[in-house]
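**Q** Sequence first, predicted coordinates after that:
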Amino acid sequence: MEKRNFGKTGYEFPILSFGAQRIVDEHNCTEEEAIQIVNRAIDEGITYFDTAPTYSKGQSEERLGKSFGKRRDQIWIATKTGERTRDGSWRKLEESLKRLQTDHVEEWRLHAVGTMEELDQIFAKDGALKALIEAKEQGVIKYLSISGHLNPRVQLEAINRFPFDSALVAVSAADHFIYSFAHEFLPKANEQGVAVIGMKLLGLGKLADWYEQALRYTFSLPVSTSIVGISSMEQLEKNLAVANNFKPMTDAETLSFLKEIMHMCTPDTLRWKAKDWNNKEEWAVR
């Protein structure tokens, strides 16, 4: 599988990484299945695992912790804080470490920062960024990150204010058409050496009819790696098949694909860019 540099960190990862949100009961994945899926992924060279304390009330982190065992030193864990204060974020990190059965994580991420107001809260005197910096100074985390689904301008402002090591952003083919991280954020992030992790490749399953094309579209972007949510061994094998045989899309292929799925660019499909999650009709205003 093709590997790429992870920004300026000196590390590199395969183009396919593991989104652990779905290895949970909520997505009909048992603990036994989760452990098997995670270890199969590691066997196939996947080393980057993304999770968060909010995923099924911590069950995602718990199952990763149970899965890694003696292989902990082979993998990279990225988890998140949705808190916007220093103290709240520290509490979340301490809880995450217990569930993950580790004394450190490689990457700690500010989760789903969607507005400038949230960014200001994070950068305040006692904001979440202070917890990230302190945790890095104490060796509890190694790299600092931010994620965003909605407004690329927020993540652009974030990396202008602070030298984040990475950013996790929504770059599905349907995201191409509105509030596009591919157009607005990726060029600046690459220029500054910020590692970019792609997400939402299948649009929460809405692009499943174009499975291979959807993955190839995002893999063809200048991202360091991309996470895909996995809840079954069948899905993992399907993702591995695309990644192992990946060839970048040509301009003609990309154009043809985007024309075919343009009708999918709706607030109903891209809920993370809707006015609110339950709004199927209106785009968020930025």
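**A** Sure thing, it's come through.
**Q** from here on, contacts and neighbour counts on C-alpha atoms
**A** Noted.
**Q** my read: Thr30 touches Ile23, true?
**A** Yes: contact criterion Cα atoms under 8 Å: Thr30 and Ile23 qualify, at 7.5 Å.
**Q** And these two? Which one has more around it.
**A** Neighbour count, other Cα atoms under 10 Å: between Thr30 and Ile23, Ile23 has more, with 29 against 16.
**Q** what's the burial count for the nearest residue to the more buried one once chain neighbours are set aside?
**A** Distances taken as Cα to Cα, 6 or more residues apart in numbering put Ser231 closest to Ile23, at 4.9 Å, once the chain neighbours are dropped. Around Ser231 there are 24 other residues, counting by other Cα under 10 Å.
**Q** What is the longest strand of the chain by residue count?
**A** If you go by DSSP state E, the chain has its longest strand at strand 141-148.
**Q** who does that one touch, helix- and strand-wise?
**A** If you count contacts as 3 or more Cα pairs under 8 Å, 6 or more residues apart in numbering; DSSP states H and E, strand 141-148 packs onto strand 105-110, helix 128-137, helix 152-161, strand 166-170.
**Q** Gln101 and Gly65 touch, don't they?
**A** Yes: the pair Gln101 and Gly65 qualifies as a contact (Cα under 8 Å) at a distance of 5.2 Å.
**Q** tell me the most buried of the helices and strands packed on strand 141-148?
**A** Most buried of these by mean neighbour count (mean count of other Cα atoms under 10 Å) is strand 166-170; its value is a mean of 26.
**Q** just to revisit the earlier point, as a markdown table, the helices and strands packed on strand 141-148 with distance to Leu201 would be great.
**A** Shown next, in a markdown table, are these (distance: least, Cα to Cα, whole Å):
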| stretch | distance to Leu201 |
| --- | --- |
| strand 105-110 | 19 |
| helix 128-137 | 28 |
| helix 152-161 | 17 |
| strand 166-170 | 8 |
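**Q** how close does Arg153 sit to Val223?
**A** Using Cα to Cα, to the nearest Å, one gets 18 Å for the distance from Arg153 to Val223.
**Q** related to what we said a few turns ago, contact partners for the residue nearest to Ile23?
**A** By Cα atoms under 8 Å, 6 or more residues apart in numbering, Ser231 lies in contact with Arg22, Ile23, Val24, His27, Asn28, Cys29, Ala34.
**Q** would it count as being in a helix?
**A** No: according to DSSP: H, G, I helix; E, B strand; the rest coil, Ser231 belongs to no helix; its state is coil.
**Q** Check the contacts of Ser231 against Val113 and report the nearest one.
**A** Using Cα to Cα, Arg22 is the member of these that lies nearest Val113, at 21.2 Å.
**Q** take a look at this one as well, against the first:
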Amino acid sequence: MRYRAFGDTGMTVSEIGLGAWQLGNTTDWAGGPDRAESLAIVGAALDAGVTFFDTAPNYAGGHSEDLLGQALEGRRDEVVLCTKFGNHPGGQDFSAKAIRGSVERSLRRLRTGHLDIVLFHSPPHELLDGRVASHYEVFESLKREGLIRAYGGSVDWPADIETMLATTKSKAFEVWLSALHQEPWEATELAGAAGAGSVVKVALESGWLAGRYDGTSTFTDIRSRWSPEQLRRRAELTADFMALVPQGLTPVQTALRFVLANSGVSTVIPGTKSVAQLRANIAAADEDLPAETVEALRKLFAEKIAGDPLDW
């Protein structure tokens, strides 16, 4: 495992982290692991040197935080814990007055005295501006009290990152970044230069860049939201990506190493439903992606996707 600084926060994280939204999430479209497998995944991640764990209050109705807290007992000081605010098991509440209660509930479920990172979880756009939103005063107060170490936003678009950088003291971002969704590339590098760390989600495009789907694939879960035209376009772009995978590398290795080539990225959290999948993800970060492949994937995006982004 290799490690990177999380901006200038003083925290260091593994290049491959664990996104815990699937832990205990057995009843919905995630098709996640049960309790026993979830605990085994976290244990295997720790043993492999994973030090970054990302969760949220609403993941598996709060069960994700609870399972992660159980699995990390006795090893909390080895890891950087990131959770979120705004989406909760009972719905959404982005009000400033709800922040402290959300943090306190997360502390209890995660069985810890402090949270390393708390992210605004896809908030309404108007709340990103620290000049008008009082939320950041609450975050600063929690930081002074030692309940959190850093805060920021889980956002997906360049303007969101730029607004938070310019108007708040945010030091953490979680962004959708992949070979097929490079819109936040420059803003992520800007965040890194400003001393913020960035966590990459959806780097495998919900399985497309892992080679699991093609033009013949059909879906009955949340992926069925894609129209036939969107599926056709995804299949074509995935084929373009596969043509650029270097000999000797897997699609997963190529996709994860691509986002790690961004200078602002601290860690990437690919979806993990089993210990075997975890090990495959971790192996992807053994080496850097060849510069010519990074350039080719940047060119693919510029020529076929820029200006017409993929739908979520």
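**A** Everything's here; your move. These numbers were taken from a predicted model, which means no experiment stands behind them.
**Q** one step back: which one of the helices and strands packed on strand 141-148 of the first structure lies nearest to Glu212 of the first structure?
**A** strand 166-170 (17.5 Å).
**Q** angle of that closest one against strand 141-148?
**A** Per axes from the mean of the first three to the mean of the last three Cα atoms, to 10 degrees, the angle that strand 166-170 of the first structure makes with strand 141-148 is 30 degrees.
**Q** The following helix or strand past strand 166-170 of the first structure packs against which elements?
**A** Downstream of strand 166-170 of the first structure, the next assigned helix or strand under DSSP states H and E is helix 181-184. Secondary-structure packing of helix 181-184 of the first structure (3+ Cα pairs under 8 Å, 6+ apart): helix 152-161.
**Q** What range does the helix it packs on cover in the second structure?
**A** Using TM-score structural alignment, helix 152-161 of the first structure lines up with residues 158-167 of the second structure.
**Q** and the matching stretch, how far from the first structure on average?
**A** Following the fit onto the first structure, the mean deviation recorded for stretch 158-167 of the second structure is 0.9 Å by mean Cα distance after the TM-score superposition for the first structure.
**Q** Quick one: distance of that stretch to the chain centre.
**A** 18 Å (Cα atoms, centre = their mean, to the nearest Å).
**Q** Likewise for stretch 266-279 of the second structure?
**A** Distance of stretch 266-279 of the second structure from the chain centroid (Cα atoms, centre = their mean) equals 11 Å.
**Q** what's the matching range in the first structure for that stretch?
**A** Counting by TM-score structural alignment, stretch 266-279 of the second structure sits on residues 224-237 of the first structure.
**Q** So Thr102 of the first structure belongs to a strand, correct?
**A** No: Thr102 of the first structure sits outside any strand when classified using three-state DSSP, being coil.
**Q** what's next to stretch 15-30 of the second structure, contact-wise?
**A** The contact list for stretch 15-30 of the second structure (Cα under 8 Å, 6+ apart) reads 1-4, 31-35, 38, 45, 50-56, 59-60, 63-65, 67-68, 221-222, 260, 266-273, 281-282, 285.
**Q** Is there a quick ChimeraX command that grabs whichever of those residues are buried?
**A** Only the buried entries of the contacts of stretch 15-30 of the second structure go into this ChimeraX selection, using 16 or more other Cα atoms under 10 Å:
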select :3,32,33,34,35,38,45,50,51,52,53,54,55,56,59,60,63,64,65,67,68,260,266,267,268,269,270,271,272,273,281,282,285
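**Q** what about the nearest residue to Ile159 of the first structure once chain neighbours are set aside, distance to Arg40 of the first structure?
**A** Excluding its sequence neighbours, the residue lying closest to Ile159 of the first structure (Cα to Cα, 6+ apart) is Ala189, at 7.7 Å. Using Cα to Cα, Ala189 of the first structure is found at 32 Å from Arg40 of the first structure.
**Q** Ala34 of the first structure too?
**A** With Cα to Cα as the criterion, Ala34 of the first structure and Arg40 of the first structure are 10 Å apart.
**Q** Next, the contact list for Phe173 of the second structure, please.
**A** Leu119, Gly152, Gly153, Ser154, Val155, Ile161, Ala196, Gly197, Ser198, Val199 are the contacts of Phe173 of the second structure under Cα under 8 Å, 6+ apart.
**Q** wait, which of those residues is closest to Asp8 of the second structure?
**A** Using Cα to Cα, Ala196 is the member of the contacts of Phe173 of the second structure that lies nearest Asp8 of the second structure, at 6.5 Å.
**Q** And for that closest one, the neighbour number?
**A** 27.
**Q** cool, and Glu184 of the first structure?
**A** Glu184 of the first structure has 15 neighbouring residues, counting by other Cα under 10 Å.
**Q** ok, now which ones touch the residue lying closest to it once chain neighbours are set aside?
**A** Closest residue to Glu184 of the first structure apart from its sequence neighbours, by Cα to Cα, 6+ apart: Pro152 at 6.2 Å. Listed by Cα under 8 Å, 6+ apart, the contact set of Pro152 of the first structure reads Tyr179, Ser180, Phe181, Glu184, Phe185.
**Q** remind me, longest helix of the second structure?
**A** The residue-count maximum for a helix in the second structure (DSSP state H) belongs to helix 228-243.
**Q** Which residue numbers in the first structure does that helix align to?
**A** Going by TM-score structural alignment: helix 228-243 of the second structure matches no residues.
**Q** before we move on, what about stretch 41-59 of the second structure?
**A** Matched against the first structure by TM-score structural alignment, stretch 41-59 of the second structure falls on residues 37-55.
**Q** Just give me the neighbour total for the nearest residue to Met1 of the first structure once chain neighbours are set aside.
**A** For Met1 of the first structure, ignoring the flanking residues on the chain, the nearest one in space by Cα to Cα, 6+ apart is Asn244 at 4.8 Å. Counted with other Cα under 10 Å, residues neighbouring Asn244 of the first structure total 14.
**Q** ok, now how distant is Asn244 of the first structure from Ala174 of the first structure?
**A** 23 Å.
**Q** quick check, Val196 of the first structure in a strand?
**A** Yes: assessed with three-state DSSP, Val196 of the first structure lies in a strand.
**Q** need the contact list for the corresponding residue of the second structure for it.
**A** By TM-score structural alignment, Val196 of the first structure lines up with Ser198 in the second structure. Ser198 of the second structure is in contact with 6-7, 172-175, 188, 191-192, 264-267, counting by Cα under 8 Å, 6+ apart.
**Q** show me where the stretch 1-150 of the first structure has strands.
**A** Under the criterion DSSP state E, counting those that start in this stretch, strands of the stretch 1-150 of the first structure are mapped to 3-5, 12-14, 16-19, 48-50, 76-81, 105-110, 141-148.
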